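A.B. asks: No sequence on hand, only this structure:
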């Protein structure tokens, strides 16, 4: 199973990019994959081809009306493990003895 953290946004649309980010988050949401949004990006969990397909769809959605797009990705693969989006956080919380801020 793969965790993919990414952020994708246009560089030619001014300071406020939330409409473009929302367009991509909707693609992530409709993918059916487990995901988590945070202030600087989105984490999705699935098989390699599934998560890369989501990124491709986001790119194509922005490409329609954006002349310059930046995408930053970080990928973590661990064979035989699932539910790592929350499992990794739970592991840290257990070691700390308290819940971390979300």
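C.D. replies: Great, that's in hand. Remember, predicted model here, so these are calculated numbers, not experimental data. Numbering: from 1, shown residues only.
A.B. asks: Please count neighbours and contacts with C-alpha atoms only from this point.
C.D. replies: OK.
A.B. asks: all helices for this protein, in order.
C.D. replies: Counting by DSSP state H, the chain has helices at residues 18-30, 48-63, 84-96.
A.B. asks: Need the ones you listed in CSV (columns: mean neighbour count and distance to residue 12).
C.D. replies: Listed next are the helices of the chain as CSV, based on neighbours: other CA atoms under 10 Å; distance: least, CA to CA, whole Å:
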stretch, mean neighbour count, distance to residue 12
helix 18-30, 15, 11
helix 48-63, 16, 11
helix 84-96, 12, 32
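A.B. asks: would you turn these into a markdown table with distance to residue 7?
C.D. replies: Below are those laid out as a markdown table (distance: least, CA to CA, whole Å):
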| stretch | distance to residue 7 |
| --- | --- |
| helix 18-30 | 8 |
| helix 48-63 | 9 |
| helix 84-96 | 16 |
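A.B. asks: Against that first model, consider the following:
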């Protein structure tokens, strides 16, 4: 399982609100083979293989251009663990268990 944190930022938009562009990126992710979880500062992605993950990132990036942005900055942080399958939920539960 490979996971990533994705942040796609349109630059030079006419308004300070970015939700229109975030919605376009999320709608594009609905067409991919990745699981995702939107949060206040980005989106967590989860895929079975790197190719699906990178394709989803590209699709989300391009969707922001299609939504009208002329410049887009995309940041990606990747966690590719190959010794065992861990989901986003598993990772959070592991930390929460240690806090008990």
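C.D. replies: Good, I have the coordinates. Keep in mind it's a predicted model, so treat the numbers as computed, not measured.
A.B. asks: before we move on, back to that, looking at the helices of the first structure, which is closest to residue 1 of the first structure?
C.D. replies: Minimum separation from residue 1 of the first structure across those (CA to CA) falls at helix 48-63, 7.3 Å.
A.B. asks: In the second structure, what stretch matches that closest one?
C.D. replies: Mapping helix 48-63 of the first structure onto the second structure (TM-score structural alignment) gives residues 50-65.
A.B. asks: how much does the matching stretch stray from the first structure?
C.D. replies: Here the mean offset of stretch 50-65 of the second structure against the first structure after fitting is 1.2 Å, by mean CA distance after the TM-score superposition for the first structure.
A.B. asks: which residues touch the most centrally placed residue in the first structure?
C.D. replies: Nearest residue to the geometric centre of the first structure (CA atoms, centre = their mean): residue 42, 2.7 Å. Applying CA atoms under 8 Å, 6 or more residues apart in numbering to residue 42 of the first structure gives the contacts 5, 6, 7, 25, 35, 36.
A.B. asks: switch the cut-off to 6 Å
C.D. replies: Taking CA atoms under 6 Å, 6 or more residues apart in numbering as the contact definition, residue 42 of the first structure lies against 5, 6, 36.
A.B. asks: Apart from its chain neighbours, what residue comes closest to the last one?
C.D. replies: Spatial nearest neighbour of residue 36 of the first structure, excluding adjacent residues (CA to CA, 6 or more residues apart in numbering): residue 43 at 5.2 Å.
A.B. asks: Help me confirm that the one you found comes into contact with residue 2.
C.D. replies: No: using CA atoms under 6 Å, residue 43 of the first structure makes no contact with residue 2, being 10.1 Å away.
A.B. asks: Now do the match of helix 48-63 of the first structure: everything it contacts.
C.D. replies: Contacts of stretch 50-65 of the second structure (CA under 6 Å, 6+ apart): 21, 24, 25, 28, 47.
A.B. asks: a markdown table for these, including distance to residue 75 of the second structure?
C.D. replies: A markdown table is the format used below for those (distance: CA to CA, whole Å):
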| residue | distance to residue 75 of the second structure |
| --- | --- |
| 21 | 15 |
| 24 | 17 |
| 25 | 13 |
| 28 | 17 |
| 47 | 17 |
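A.B. asks: Before I go, just wanted to say thanks for your time.
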